[in-house]
Structure formats: structure tokens, C-alpha cells
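Undergrad: Pasting a predicted model and its sequence here:
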Amino acid sequence: MPGPVTERLASGPPLLFDGALGSRLIALGLEAGRPPEAWVLDRPEVIEQVHREYAAAGSEVLASVTFGANRLRLRKAGLEERLEEINLRAVDLARRAAGDDAWVGGDMGPTGEFFQPLGPLTPAAADDVFAEQAAVLARAGVDFFLLETHYDLQEALANVRACRRVAPQIPVAATLTFNRTPRGFFTVMGDPAAEALTALFQAGCFLVGANCTLEAAGMLDLARHLTAHLNLPLLLQPNAGSPVVTPAGIVYPQPPDEFCRLVAAMIPLGVRAVGGCCGTDAEYLRRLREMLQ
């Protein structure tokens, strides 16, 4: 096993995360509307294949296929009773691919519900949902918790608190997803980027940042904004362009060279960790690794 991920982040070249899981699995045949977590049970060999693709490309962090493996999301897919099995198996699949060369991030996404009064979710319910999943991921042996694609700072903070309460010895990284507006970068709930990431860092995260929604040029602009206002360890993972609907499905049109050039431009600004989100695959990460070296 490599040493603690927190030590690696503090020294050496930028830490390279992996790329998309959902869009990659769709490209390999995951049916529309079916959660990726279902393939942890039904097609584990494909999940492991994707992890191995990223590991071979040079990714130092592999995210488990557990983004939607909390009780509320699994309930909608009819998989609620297999929560423990899915989380344990998913981490094992990532660990097999990681071997002694990469860290496994226990991926946790939002519940899919809004907090009251916009939706049914209460702080206590969110805490229960996140704590339940975090406890299983901790038992599975993740190297750190990777909280991704949160669109509500309050829900992200609830996730951080649950992870730290359940397993205070396991580091936490957290990314929000931001939209560009005429006034700057905000979550859909109106959380401003710099202030929101500061709150996550103050809550105990060792790494904070953004993923999804923005394509690479937009994420580079976000990087410029953040590094002008903050001195925090940042993780940025853009999409491979804006999605285009075609007869064959959703396509992310940005080619690897253009994507990697824009992501590499984030490093001189002080960004400490990068990777890819929707539309990226191992080829993007391989070329990004070459540029970073």
C-alpha cells in the first residue's frame, strides 16, 4: 500500500484522480436509468475492468462505484436491502485494481432529496443516511471518503460530519458542483464557490474542490477564481465538454488533447489534484499523466 494520501497530497506532483465511472459504464452497455451500483452485483468484472483501465493510465486514486449507494438512492432502484453488500463489494473491486499503487476513495454522493422546506429531507435523516454508508465504507477499508457532486453546501456538510463522527481516523475529501452565472460560480442552491469550499475545509476536509457540470475551460476559470481568493488544497474534475444529445445517446465532445491542455493549465495556479468527470475515460487520464510528468 502507498502511504497516507494526505502525505502524498502535500508533496510531489499533482495527485491524479481517475475519470468518469457512470458515462464509461453506459458506453460499456449499462442500461439507461439503471444505477451503476447495480453492476457491482451483476457485472463486477466490468467494474473491475474500468478501475484497471484507470490504474493502467496512471490514476493514483480510484473511486469506488458507490456514489449512489446510500439508502435513499438504492431504495429507488429496489436495491435498498443490498446496501451493505454493494458498498463492500464495490470497495473490494476498486482495491483489486489499485493493488499497491493507488488509493481507494470511498465515493459518496448526495441523497437525491432536498432539505425541507423544498423537499422531505431533514438534517437528522441526512445524518443517518450518510453515517450508515460511511460505516460500511470504513469497514471495507477505504483510504479516504470521497464526497462528490454535492449541490447543496448544507447537505455536503452533513455528509462530512457523518463521516468524521463514524470514522474520525479516515480523511475526508469533498467536491461540490458549480454553475457559472453572471455573478460568479454558485451551486444550484446559491452557495458561492469560495465561501462554500472554505466551509468544507473548516469542517475538516483535507481536500476540497469541484467536479462535474463545468467543462474544462469553465473549470479553469473556476480555478483562477478560487486560487485568487483561497489558499486551500484543491481538487478539480471537469467534464469532457458540454453534453450533446445524439441519436446514439449523450456525447461529451471535447477531445483528450484539448481537455488535458486546459486541465494542465490549472496546475501552475496551485491546484493540487485533478482528474476527469463525465465523458472522460482512461485515454484522457493517460494523456493527462503524460502532461503532468
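TA: Right, received. Where do you want to start?

Undergrad: Please count neighbours and contacts with C-alpha atoms only from this point.
TA: Noted.

Undergrad: And the longest helix along the chain, what does it pack against?
TA: What stands out as the longest helix in the chain, according to DSSP state H, is helix 123-140. Where contact means 3 or more CA pairs under 8 Å, 6 or more residues apart in numbering; DSSP states H and E, helix 123-140 is packed against helix 71-76, helix 83-98, helix 153-166.

Undergrad: For residue 145, find the nearest of the ones you listed.
TA: Between residue 145 and the helices and strands packed on helix 123-140, the shortest separation by CA to CA is 7.5 Å, and it involves helix 153-166.

Undergrad: residues making contact with the closest one?
TA: Outside of helix 153-166, the residues within contact range by CA atoms under 8 Å, 6 or more residues apart in numbering are 110, 115, 123, 126-128, 130-131, 134-135, 145, 147, 150, 170, 172, 174, 176, 189, 191, 196, 200, 203-205.

Undergrad: also this one, for the comparison:
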Amino acid sequence: MASVKRKGILERLEAGEVIIGDGGYTMQLERRGYVKAGHWTPEAAVEHPEAVRQLHREFLRAGADVMQTYTFYSSDDKLDLSGNAPNVTCQQINEAGCDLAREVANEGGALVLAGVSQTPIYRDRSSEAQVKAIVKKQLGVFLRKDVDFLIAEYFASVEEAVWAVEVLVTSGKPVASTLCITPTGDHAGVSPAECAVRLVKAGAQMVGVNCHVDPTQCLQTVKLMKGGLDAAGLKAHLMIQPLGFHCPDAAAAGYIGLPEFPFGTSNTAGVQVVQPAGIAQCTLRDEAHNAGIPLHRAAALGSVAYHIRAIAEELAPERGVLPPASQKHGLWGSALEGSSKPYVKARASRAHWETLKPASGRPLCPSLSIPDA
């Protein structure tokens, strides 16, 4: 599919635009019965393209500027582990993921972002050459499909992320990289500040964190990354990809160490889903703006269209537009003003939703979980 010429990601960021990405695919598709739990591989791009296409459209309608290809964990070694090979090949997934993202992006003028992620063979201490060969194979598809920019995401080790970035930058396209780390650093104990420096020196123009912790912890980590870049005299655009649910109790392993993972990560199981207002508070006019973080995207796990809409609503003054998904919802719940119930009508204000302290709703639920580790 031919791409439509539009301003590139770096051009938009350097002009001061705030970019909103899409939300989570794997968790939503697994909950809807399209993706195998456990390995979370993206076979749905080939087996159920209509499901992936629908999610893309939900995020686009909610206000996303970027459609990310559903190519998470689409490497040969991961597909072998999941039991999906040889019925579905990684090349088929990568090609279908690019086509679906481009199809929907063209419906709303969005950019297409293609991603690679951590590899199982790295954990087995495979060589740099082996890891880079996997990334290069995926990159070949992305170049043939002419995606707009690239990301190395969900890396627990900055060493492996750097290897991936070094391959992606050979494309000549803009490159982002996000790590699934906490303020304590990566799995080898490398600090967020040093991680950011290494990624930028490898060639990444956008760096940040993604989907092991919630918005608050993501922002803390990215602030440390920005501090490291400032101290080293390096420049990069910063981004966060937070979870769509709160997990302040998560340790260094993030939410996957909680006993609720993976089927209880919702407010029905005591892990509170992030309110739209909670996501919005991590956007431009709050701490993220002061920390110089202009690129935002919801997480690869747990976030849904209303999280994206909340970000788009909060940033409407800067962006000059509200997404069509806000017409029935209203900014900060203003649609509730028409309710016939006085107590619901009273909640039609920013003050109510911004100061809300949600509870789990379960009488015997503890306030925090205990990580397995």
C-alpha cells in the first residue's frame, strides 16, 4: 500500500507539536480471544486482521497521531516458543501488521510506526550478531512497506536495545527506543540516566520507557533519563508508554511480578484501571511538560481507547482539535450535565475527576498487592 506524504515525526516534534500514539493491542486482543496468552505473540495480524484493524480504528478515532504496527514479539525465536510456527510466519505477521497500520493511518492522516522488541535468544546469552540478524530481518519488511519511523521497544536490557537501535538506524528513518524499566534501572542495574545516554549515542532520536509500570513511575524514570542526557550534553525527544492500570506496588520487575498478572490486571481484581483523568495528568500541562516530554503514547498493555481520548482531550488547547470520540463524552465529562440524576450531574467537572481517589470496590481487597519476587 502506498503511503500518503505527510510531515514526518521529527519534523512535527521539532516544530513543537505534541504527538499522541495509540494504545495497547496485545492485552486487548488476548482478552477478546485472538492472541494466545503466555507468549503474547501477534499472530492475530494474519489470523484475525479484522480484529487488529478494528483496534487501530478505535485508537485513531480517539485521537491517536500514530498507528504502530502489530509486530510486537514477531521474531522467529519467539514464534517458535509460542507454538504458532510454522502455521504463521514472522514475515507474514510483519507484512500484515504494516499493511493494517497503513490502511487505517491513511484514513486519518496518522503516521505508521514499526516496532521490534526483545528476543528470547538474548536471554540465552546469544551473540550480538544473532540478535542483530533477527532485527535486520524485520527491518527488511518495514523498509519494503515504507513505514514512517521505527522503534525498538520493550527491552529489559539496554545492551540489547542498543544492538537493535544500531540496526534500525541503518534504514535512514527516524528511530525511537523505549525500555521496560523502573527508576532502579535495567536488568543489569544500568541506571535510567546511563540507559538514555547509550541509546542516544547509538542513534536513537526519541527515547523513553514503556509498559512495565504505571504513568507515575514511568514519568519518574523518564525524568532520570532526561537528567542523564542533560548532564552528557545530549538531545533527544522523550516519550512514555505507561500501563493502563495502576501498580504502585510493582517492584523492579514491574507489573508482571504481581499475582494479578496476567488475567487480573483490572479493577475487578484489585488492580485499579487508570482513570482517564489519571492518564491526562501525565500530559503536557503537568509534570511531563515541565520535564520536557513532548511525545506521548499509551501503553502496549492494558490501555484502551478512552485513555487515548483522555490524553487528546487534555491536550486539545495545544493541538487545536478534539477527537470525534469526545462528542458524546464531553471534555472532563461535561456530557454528564444532561443527566437526570443530580448526583451524576454533579460530576460533570474537571475538579471531580482530577481529584478522585478510586477504590477497588471489593470489601476484602488489600490496598496493595505483594509481588511474587
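TA: Nice, I can see it. Bear in mind the structure is a predicted one, so any value in this text is a computation, not a measurement.

Undergrad: about what we covered before: what's the closest of the helices and strands packed on helix 123-140 of structure 1 to residue 45 of structure 1?
TA: Nearest of those (CA to CA): helix 83-98, 8.4 Å.

Undergrad: what range in structure 2 matches the next helix or strand after the closest one?
TA: Using DSSP states H and E, the helix or strand that directly follows helix 83-98 of structure 1 along the chain is strand 103-108. Using TM-score structural alignment, strand 103-108 of structure 1 corresponds to residues 111-116 of structure 2.

Undergrad: Mean per-residue distance, that stretch versus structure 1.
TA: Aligned to structure 1 and superposed, stretch 111-116 of structure 2 gives a mean residue distance of 0.8 Å (mean CA distance after the TM-score superposition for structure 1).

Undergrad: picking up where we left off before, quick one, which of the helices and strands packed on helix 123-140 of structure 1 gets closest to residue 13 of structure 1.
TA: helix 83-98 (19.1 Å).

Undergrad: And that closest one, what's buried?
TA: Buried residues in helix 83-98 of structure 1, defined by neighbour count with 16 or more other CA atoms under 10 Å: 83-84, 86-95, 97-98.

Undergrad: between these, which is nearest residue 289 of structure 1?
TA: For these, the nearest to residue 289 of structure 1 is residue 98 (16.4 Å; CA to CA).

Undergrad: Correct me if wrong: the closest one contacts residue 50.
TA: No. Using CA atoms under 8 Å as the test, residue 98 of structure 1 is too far from residue 50 to be in contact (11.4 Å).

Undergrad: Just give me the match in structure 1 for residue 163 of structure 2.
TA: Match for residue 163 of structure 2 (TM-score structural alignment): residue 158.

Undergrad: Could you measure from its match over to residue 133 of structure 1?
TA: Residue 158 of structure 1 sits 13 Å away from residue 133 of structure 1, going by CA to CA, to the nearest Å.

Undergrad: Repeat that for residue 82 of structure 1.
TA: Note on residue 82 of structure 1: its distance to residue 133 of structure 1, by CA to CA, is 12 Å.

Undergrad: Repeat that for residue 127 of structure 1.
TA: 10 Å.

Undergrad: export the helices and strands packed on helix 123-140 of structure 1 to a markdown table and tack on distance to residue 285 of structure 1?
TA: A markdown table is the format used below for these (distance: least, CA to CA, whole Å):
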| stretch | distance to residue 285 of structure 1 |
| --- | --- |
| helix 71-76 | 29 |
| helix 83-98 | 15 |
| helix 153-166 | 27 |
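
Undergrad: Would you mind saying which of the ones you listed lies nearest residue 139 of structure 1?
TA: Of all those, helix 83-98 comes closest under CA to CA, at 7.9 Å.

Undergrad: Mean deviation, that closest one versus structure 2?
TA: Helix 83-98 of structure 1, aligned to structure 2 and superposed, deviates on average by 0.8 Å (mean CA distance after the TM-score superposition for structure 1).

Undergrad: What angle do helix 123-140 and that helix make with each other?
TA: Helix 83-98 of structure 1 and helix 123-140 are oriented at 50 degrees to each other (axes from the mean of the first three to the mean of the last three CA atoms, to 10 degrees).

Undergrad: Give me the contacts around helix 83-98 of structure 1.
TA: For helix 83-98 of structure 1, using CA under 8 Å, 6+ apart, the contacting residues are 37, 40-41, 44, 47-48, 51-52, 55, 61-66, 69-71, 74, 103-104, 106, 133, 136-137, 139-142.

Undergrad: Looking at residue 82 and residue 133 of structure 1 now, which is surrounded by more residues?
TA: residue 133 (24 against 15; other CA atoms under 10 Å).

Undergrad: tell me the contacts of the more buried one?
TA: Contacts for residue 133 of structure 1 (CA under 8 Å, 6+ apart) come out as 69-71, 83-84, 87.
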